[in-house]
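[1] with the sequence up front, the predicted model follows.
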Amino acid sequence: MTAPPATGSAPTADALHRIRVRTLWVLSTGQILGGIAFGATASLGAVLASRISGDDSLSGLALALVTLGTAALAVPLARLAQRSGRRWALSIGMMIALAGVVVVVPAAALRSFPLLLLGFALIGAGSTANLQTRFAAADLATDSSRGRDLSVVVWATTIGAVAGPNLVGPGEALGQLVGMPSLTGPYLFTIAAQLLAIALYLVALRPDPLLLAQHLVRAETVDATRVAREDRPRLARYAIITIAAAHGVMVSVMAMTPVHLVHHGESLNVVGIAISLHVAGMYGLSPVFGVLADRLGRITTILIGQVLLIAALLTASFGQHSTSAVTIGLALLGLGWSASTVSASALLTEASSESHRTRRQGRSDLAMNLVAALGAIGAGVLLGGLGYGGLALCGLVIVALVVVLTPFARR
């Protein structure tokens, strides 16, 4: 089945349930594969940029270009999904990211910093696809399952994203065997994972969840209530701001942590473990936050996320000279990001009518990555001027913005 049923027909309730479950399995598997690519980029991007440029203050540009690439493709891929479905949008996003990895390797060999940044910008397309996957999980969800469905797909990223940083050592050894430049060997695993993800989406994401959801609305079936909703733009704007703020804080601190730890004499293996725990915090407990969002409410769970972010920033700041404290702060940072992003993504989906939903989802991804890109660029400057502790404290300003806006969203 490659398309929704013809106009006037619709799947039965049981068939729709089976389609929803199978879609979640496909999206979750794709997230595992996509997480491997994210983990390798997060672990090595800043260090690779620092070594090739010879300037630590430019190390944040690696992740900044990833996020800028993600932002640049967020709206075009959302429009593509609106026209052609999630299957093609996700597949093309991963194809562009694969091209980025192919550019990064020769850039490292040539020690070309501009070429390296171009490669990271293209890799951002893979992050766009990964972000869009969580919205794809909500396309066919009900009100009582939207947070859970979305969070299950987010959780699946844990497996790949935790494995990615821990493949740095084996990947580097494999890269040396085949004559690859230093710090690029792990991208061999990234290439393999992205090829598998592309094949998975093209072959298995049928019927397309977004096209089927659109068909249910047009056919005015009973199940159309899953996606046909009253539009609430104020809540949608609050959700977009929350997602962007949490992502900006997370990226700013996480991007500079590898550089901070390496300067304190830690090995790449220790850096990999710290990033793995951070990524585990981002994705590992997302189903818990999804259930909380469904039961306690979206905004209540968002506030839980802000408390976790505050705890993370204070721990990282006052414990900046302790690798253990920095690692704990990173784990809390991931948990705060997870609670905020899962609940706000569910809120954005159900606060938007079907005609506005995909467009707003693309704008949300655009906003979150523009904020993150600016944060990553500024983080390198702040790291040099205020130190790691000062950088973490600056993140409290962004968290405060979300807390202040919350009462207005409730009303």
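    Happy to help now that I have it.
[2] switch to C-alpha atoms for all contacts and neighbour counts from now on
    Will do.
[3] compute the number of surrounding residues for residue 406.
    Residue 406 has 18 neighbours, counted by other CA atoms under 10 Å.
[4] ok, it - contacts?
    By CA atoms under 8 Å, 6 or more residues apart in numbering, residue 406 lies in contact with 238, 299.
[5] that one in helix, strand or coil?
    helix (DSSP: H, G, I helix; E, B strand; the rest coil).
[6] how near is it to residue 311?
    The gap separating residue 406 from residue 311 is 19 Å, by CA to CA, to the nearest Å.
[7] residue 188 now?
    36 Å.
[8] please apply the same query to residue 185.
    36 Å.
[9] next one: residue 101
    35 Å.
[10] between these two, who's got more neighbours?
    The neighbour comparison of residue 101 against residue 311 (other CA under 10 Å) goes to residue 101, with 26 against 18.
[11] and the closest residue to residue 230 other than its chain neighbours, what does it touch?
    Counting by CA to CA, 6 or more residues apart in numbering, residue 230 lies nearest to residue 353, which is 5.5 Å off, once chain neighbours are set aside. Taking CA under 8 Å, 6+ apart, we find residue 353 in contact with 227-232.
[12] can you put the residues you listed in TSV and add secondary structure, distance to residue 341 and neighbour count?
    Formatted as TSV, those follow (DSSP: H, G, I helix; E, B strand; the rest coil; distance: CA to CA, whole Å; neighbours: other CA atoms under 10 Å):
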residue	secondary structure	distance to residue 341	neighbour count
227	coil	20	25
228	coil	23	20
229	coil	21	16
230	coil	22	11
231	coil	20	16
232	coil	19	13
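[13] which one of these is nearest residue 151?
    residue 227 (18.1 Å; CA to CA).
[14] which strand or helix spans the one residue sitting closest to the centre of the chain?
    Central residue of the chain (CA atoms, centre = their mean): residue 131, 4.9 Å from the mean position. Using DSSP states H and E, residue 131 falls within helix 113-138.
[15] please identify the buried residues of that helix?
    Neighbour-count burial for helix 113-138 flags 113, 115-138 (criterion: 16 or more other CA atoms under 10 Å).
[16] to what extent is residue 399 buried, counted in neighbours?
    Neighbours around residue 399, by other CA under 10 Å: 22.
[17] any idea which element it lies in?
    Element membership of residue 399, judged by DSSP H and E, is helix 354-410.
[18] okay, the angle between that helix and helix 113-138?
    Orientation check (axes from the mean of the first three to the mean of the last three CA atoms, to 10 degrees): helix 354-410 against helix 113-138 gives 90 degrees.
[19] now helix 354-410: how far from the chain's centre is it?
    14 Å (CA atoms, centre = their mean, to the nearest Å).
[20] repeat for stretch 263-271
    So, by CA atoms, centre = their mean, the centroid of stretch 263-271 is 25 Å from its chain's centroid.
[21] against that first model, consider the following:
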Amino acid sequence: MILEDRSALHHRTISVVMASQVFSGAGLAAGVTVGALLAEDMLGTSSLSGLPSALFTAGSAGAALGVGRLSQRLGRRAGLTAGYAAGALGGAGVVVAAAIDNVVLLLFFLLVYGAGTATNLQARYAGADLVEPGRRGRAVSSVLVATTIGAVIGPNLVSVTGRIAARWHIPPVAGPFALAAVAYAVAGTILFLLLRPDPLLVSRTLNASTPAAAGESAGPPARAGVTAGAATMILTQLVMVAVMTMTPVQMKAHGHDLAATGLVIAVHIAAMYLPSPLTGLLVDRVGRIPVAVASGITLLAAGVVSATAPDDSVPLLTVALALLGLGWNLGLVAGTAMITDAAPPETRAKTQGAVDLCVALAGAGGGITSGLIMAATSYSALSIGGGVLALAVIPFVIANARRPLADPHLGAN
């Protein structure tokens, strides 16, 4: 096999993955926007409205491990394509379950739908397979920012897809899951057809053929880098999912319609992805650890704003959810760079999948407990509690930053 120039192949990989992320972003955002509302309608209680988020985040956990292991064996193309196919199946299944009002089927397919979420996040690693450590933050951010387009469009199609679903005698809040099924299917098709040659497999070949690279990759991933990166992403994911999940429920309880909810969630998801180019630049130039610290501070600010916002203030809730998304973005890009720096190509996908499994489980915990916490206390208490918890990122990553790391580029970071 004749390998393409590494730089040219990297740019081709980024272009293909970005194209798929536009569609997968719409699939991800559509289900997130109405999942809690669908559960509340079908289960008849708001105390379990965090269950959909918990289920498709739990499904995401299993899929993260599966996609990571499949990518380790067969490459990114196989792993990502399979993950999006499962996400599409889950979205379609949710629509069917809602149409026949079958709660058991709904819960099962919400679990399967989570594979799309896991795959959407796993795709970011493909962008960093072929670049040097000093540019990994920007490579990851390029993939993440492509998600913004679909992620903003998805929630704003809630009303449209709801009306279409109603015409077919399907609950309107199930309509966005039909959009998700189509979007994930298109994303998977793009990767299956165009992600050739596979960036992870090429990275292994280049790593094995370059003496310096081979020396760098010897041995297990640096424990400090993996630990710091995992802790950053786990905490930011838990806080973000918990507060985001309950925001549509809080808005509905105070008379806001689906259009207002869709707007707030659209801004939130835009903030999760749109700042990525700047975040990636900061991660590469300022360092992984300072950006991780900034994520904890930003999430605290989000909690304070959402907790103190008047119930009828859509603008302030929008600001709070934007800060929530930004804090998540800072943590994700910094954590991803730490993990990729620490893991050599020979074990990279497996390590990344295992870390994303933990991240997804944290999100599942945030989703399932958020409804219970809000029912027992209030949305304000949930928001403040999440912000305070996010500050745990700071001492954790600073402590791990003092340990020796595998990659020389991390020394100053």
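    Received, thanks. Quick caveat: nothing in here was measured; it's all calculated off a predicted structure.
[22] picking up where we left off before, aligned partner of the residue nearest to residue 230 of structure 1 in structure 2?
    Applying TM-score structural alignment, one finds that residue 353 of structure 1 aligns to residue 344 in structure 2.
[23] tell me the spacing between residue 396 of structure 1 and residue 368 of structure 1.
    The value you get for residue 396 of structure 1 to residue 368 of structure 1, if CA to CA is used, is 17 Å.
[24] same drill for those two, tell me which one is more crowded.
    residue 368 (24 against 18).
[25] so what's the more buried one up against?
    Counting by CA under 8 Å, 6+ apart, residue 368 of structure 1 has contacts 71, 240-241, 243-245, 247-248.
[26] what do we get in structure 1 for residue 126 of structure 2?
    Using TM-score structural alignment, residue 126 of structure 2 sits opposite residue 136 in structure 1.
[27] wait, that match sits on residue 89?
    No: at 10.6 Å, residue 136 of structure 1 does not count as touching residue 89 under the criterion of CA atoms under 8 Å.
[28] report the aligned residue range of structure 2 for stretch 375-394 of structure 1.
    Going by TM-score structural alignment: stretch 375-394 of structure 1 matches residues 366-385.
[29] the matching stretch: which residues count as buried?
    366-374, 379-385.
[30] what does residue 356 of structure 2 correspond to in structure 1?
    Checking TM-score structural alignment: residue 356 of structure 2 goes with residue 365.
[31] which residue packs closest to its match, ignoring adjacent ones?
    That would be residue 74: by CA to CA, 6+ apart, it lies 5.7 Å from residue 365 of structure 1.
[32] to which residue of structure 2 is the one you found aligned?
    That one, residue 74 of structure 1, aligns with residue 64 by TM-score structural alignment.
[33] wait, its match touches residue 112, no?
    No: using CA under 8 Å, residue 64 of structure 2 is not in contact with residue 112; the gap is 12.0 Å.
[34] can you map out the helices along the stretch 1-150 of structure 2?
    6-43, 51-74, 76-99, 103-126, 136-156 (DSSP state H, counting those that start in this stretch).
[35] list the contacts of residue 235 of structure 2.
    Residues in contact with residue 235 of structure 2 (CA under 8 Å, 6+ apart) are 362, 389-390, 392-393.
[36] by neighbours, which of those wins?
    For the contacts of residue 235 of structure 2, neighbours were counted by other CA under 10 Å; the highest total belongs to residue 390, with 28 neighbours.
[37] tell me the spacing between that residue and residue 97 of structure 2.
    36 Å.
[38] and for residue 394 of structure 2?
    Taking CA to CA, one finds residue 394 of structure 2 at 43 Å from residue 97 of structure 2.
[39] if you drop the residues flanking it in sequence, what lies closest to residue 6 of structure 2?
    Counting by CA to CA, 6+ apart, the residue nearest residue 6 of structure 2 is residue 130, at 6.8 Å.
[40] distance from the centroid: which residue in structure 2 tops it?
    residue 211 (35.1 Å).
[41] what ranges does the stretch 151-300 of structure 1 have for its strands?
    With DSSP state E, counting those that start in this stretch as the criterion, the stretch 151-300 of structure 1 has no strands.
[42] what are the buried residues along stretch 195-207 of structure 2?
    Buried residues in stretch 195-207 of structure 2, counting neighbours by 16+ other CA under 10 Å, are found at 195, 197-204, 206-207.
[43] kindly report the same for stretch 21-36 of structure 1.
    Buried residues in stretch 21-36 of structure 1, counted by 16+ other CA under 10 Å: 22-36.
[44] ok, back up a step: after superposition, how close is the helix holding residue 131 of structure 1 to structure 2?
    Following the fit onto structure 2, the mean deviation recorded for helix 113-138 of structure 1 is 0.9 Å by mean CA distance after the TM-score superposition for structure 1.
[45] who's in contact with the alignment partner in structure 2 of residue 208 of structure 1?
    Mapped onto structure 2 by TM-score structural alignment, residue 208 of structure 1 lines up with residue 198. Residue 198 of structure 2 makes contacts with 75-77, as judged by CA under 8 Å, 6+ apart.
[46] only the buried subset of those residues, as a PyMOL command please.
    To isolate the buried ones among the contacts of residue 198 of structure 2 in PyMOL, judged by 16+ other CA under 10 Å, type:
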select buried, resi 75+76+77
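[47] across to structure 1, which of the contacts of residue 198 of structure 2 hold up?
    Retained in structure 1: 75-77, out of the contacts of residue 198 of structure 2 (criterion both residues aligned by TM-score structural alignment, their matches' CA atoms under 8 Å).
[48] which residue in structure 2 aligns with residue 194 of structure 1?
    Matched by TM-score structural alignment, residue 194 of structure 1 corresponds to residue 184 in structure 2.
[49] list the contacts for that match?
    23-24, 27, 84-85, 87-88, 116.
[50] how far away is it from residue 162 of structure 2?
    Distance of residue 184 of structure 2 to residue 162 of structure 2, given as CA to CA: 19 Å.
[51] can you check residue 330 of structure 2 too?
    Relative to residue 162 of structure 2, and taking CA to CA, residue 330 of structure 2 is found at 33 Å.
[52] compare these two (neighbour count), which wins?
    Remark: of residue 330 of structure 2 and residue 162, residue 330 carries more neighbours, 32 against 20, as counted by other CA under 10 Å.
[53] with residue 253 of structure 2 as the reference, measure out to the nearest residue to residue 93 of structure 2 once chain neighbours are set aside.
    Nearest residue to residue 93 of structure 2, sequence neighbours excluded (CA to CA, 6+ apart): residue 109, at 5.4 Å. Noted for residue 109 of structure 2: a distance of 27 Å to residue 253 of structure 2, by CA to CA.
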